[in-house]
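Novice: Sequence first, predicted model second:
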Amino acid sequence: KEDGVKKDTKWASKICGIDEKTIKKLAETFYDNPTMIMSGWGMQRAHHGEQPHWMLVTLCAMLGQIGTKGGGFGLSYHYS
């Protein structure tokens, strides 16, 4: 089922409050380089807090970086 709304940088900019140029640059940086995305425990402490973690895993899978040197994701690291 589709909602008919094109999900592009213009759409994302409106809902995120980040300009399109920055969104494009971030996407290109993630795609063109080894990208390790990590998160701590804080996001989990909210209503539906598991959702950001699943999105993190989904993003890494879409980038094709899971299991690559310098890429992938990590959850619940202890920061010091």
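Specialist: Cool, got the structure.
Novice: contacts, neighbours, all on C-alpha from now
Specialist: Will do.
Novice: Residue 73: neighbour count?
Specialist: 20 (other CA atoms under 10 Å).
Novice: Who are the packing partners of the one helix or strand it maps to?
Specialist: If you go by DSSP states H and E, residue 73 is part of strand 72-75. Contact here means 3 or more CA pairs under 8 Å, 6 or more residues apart in numbering; DSSP states H and E; on that basis strand 72-75 packs against strand 36-39, helix 50-63.
Novice: try this one next to it:
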Amino acid sequence: MRKKKTVSLAYRHWKQSFQHRLSCLVLFCFVLALLCLALLCLAWLGLTCFALLCLAWFGLIWLGLAYRPGNYLSPPNLT
């Protein structure tokens, strides 16, 4: 008859706590990656909207629709 190997209670407890900490770390990294991805998407959307607004504004200037006296797009007369 072979003798059964017994695993100590301390080792089992350490293994369970290690697995728990590892799964928490993996979950934390996953949530952090999702947060970074969301921030990247928001930054990309913000830059895209800013670029489109700039293009529209400079397009209006190029067409001569902005800075015309009496136009609502022109800056106020400070003189």
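Specialist: Received, thanks. The model shown is predicted, which means the values in this text are computed figures rather than measured ones.
Novice: what's the TM-score here?
Specialist: The TM-score (TM-score structural alignment, normalised by the length of the second structure) is 0.28; 31 aligned residues with a CA RMSD of 3.4 Å.
Novice: buried residues in the strand holding residue 73 of the first structure?
Specialist: Under the neighbour-count criterion of 16 or more other CA atoms under 10 Å, strand 72-75 of the first structure has 72, 73 buried.
Novice: again, but for stretch 40-48 of the second structure
Specialist: When burial is assessed from 16+ other CA under 10 Å, stretch 40-48 of the second structure yields no buried residues.
Novice: Name the nearest residue to residue 63 of the first structure, ignoring sequence neighbours.
Specialist: Nearest non-adjacent residue to residue 63 of the first structure, counting by CA to CA, 6 or more residues apart in numbering: residue 31, 6.1 Å away.
Novice: Give me the neighbour count for the one you found.
Specialist: 15.
Novice: quick one: it from residue 50 of the first structure, how far?
Specialist: Relative to residue 50 of the first structure, residue 31 of the first structure is positioned 24 Å away (CA to CA, to the nearest Å).
Novice: on that earlier part again, quick check: angle from the helix or strand hosting the residue nearest to residue 63 of the first structure to helix 50-63?
Specialist: Using DSSP H and E, residue 31 of the first structure sits within helix 20-32. Between helix 20-32 of the first structure and helix 50-63, the angle comes out at 60 degrees (axes from the mean of the first three to the mean of the last three CA atoms, to 10 degrees).
Novice: hmm, who's touching helix 20-32 of the first structure?
Specialist: If you take CA atoms under 8 Å, 6 or more residues apart in numbering as the criterion, helix 20-32 of the first structure is touched by 9, 10, 12, 13, 63.
Novice: Return the member of the residues you listed nearest to residue 55 of the first structure.
Specialist: If you rank the contacts of helix 20-32 of the first structure by distance to residue 55 of the first structure using CA to CA, residue 63 comes first, at 12.2 Å.
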